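Engineer: need a structure here:
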Amino acid sequence: MKINAFVEDLRTKSAAELNEELVAAKKELFNLRFQNATNQLDNTSRIKEVRRNIARIQTVMAQAQKGV
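Structural biologist: The predicted structure follows:
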């Protein structure tokens, strides 16, 4: 149910808010990859989670653009 709540929250946001969310997620992913490369990252599963969240944000943006 956690994922469904996240997606529903995304669907209520405007295009500008979705874009801000996407930029923030990409920055977080960059930082996580950097920490992983320097062996400072404890929770490596967070990388996978952030990647999937980026995909979810992009999917919601594409659906909004198509008008679905």
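Engineer: Please make it C-alpha for all contacts and neighbour counts, starting now.
Structural biologist: Fine.
Engineer: Setting aside sequence neighbours, what's the nearest residue to Ala15?
Structural biologist: Computed as Cα to Cα, 6 or more residues apart in numbering, the closest residue to Ala15 that is not its neighbour in sequence is Met61, at 7.0 Å.
Engineer: Next, count neighbours for the one you found.
Structural biologist: 21 (other Cα atoms under 10 Å).
Engineer: run this one through as well so I can compare:
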Amino acid sequence: MATRKKKDAAASAKVSKAAALRDKDVAGLQAEIKDLQKAHFGLRMQKATQQLSNTATLRITRRDIARAKTILAQKQQEAAK
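Structural biologist: Model (predicted):
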């Protein structure tokens, strides 16, 4: 049962992140992507110097960047129509 609650919580967190990103405009999304990329770079440097204790954060930030880029592409495509 505990794992099911974790999965449900993770799924709802993704939905809320996507919903929050959809509320932003194009400039806001570009700024968000830039911030996420800087954070990901910092995490990669921590990993390289063996200062990163939780390596799962790399995957999380990479997926957040992809999510933001996808929504940005969707918004740009809608604007082009």
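Engineer: if we can go back for a sec, just give me the match in structure 2 for the residue nearest to Ala15 of structure 1.
Structural biologist: Alignment note (TM-score structural alignment): Met61 of structure 1 maps to Leu72 of structure 2.
Engineer: How about the contacts made by that match?
Structural biologist: Contact analysis of Leu72 of structure 2 by Cα atoms under 8 Å, 6 or more residues apart in numbering lists Val26, Leu29, Gln30.
Engineer: conserved subset of these in structure 1?
Structural biologist: Using both residues aligned by TM-score structural alignment, their matches' Cα atoms under 8 Å as the contact test, the members of the contacts of Leu72 of structure 2 still in contact in structure 1 are Val26, Leu29.
Engineer: and the gap between the aligned partner of Ile47 of structure 1 in structure 2 and Glu78 of structure 2?
Structural biologist: With TM-score structural alignment as the criterion, Ile47 of structure 1 lines up with Leu58 in structure 2. Distance from Leu58 of structure 2 to Glu78 of structure 2, counting by Cα to Cα, to the nearest Å: 31 Å.
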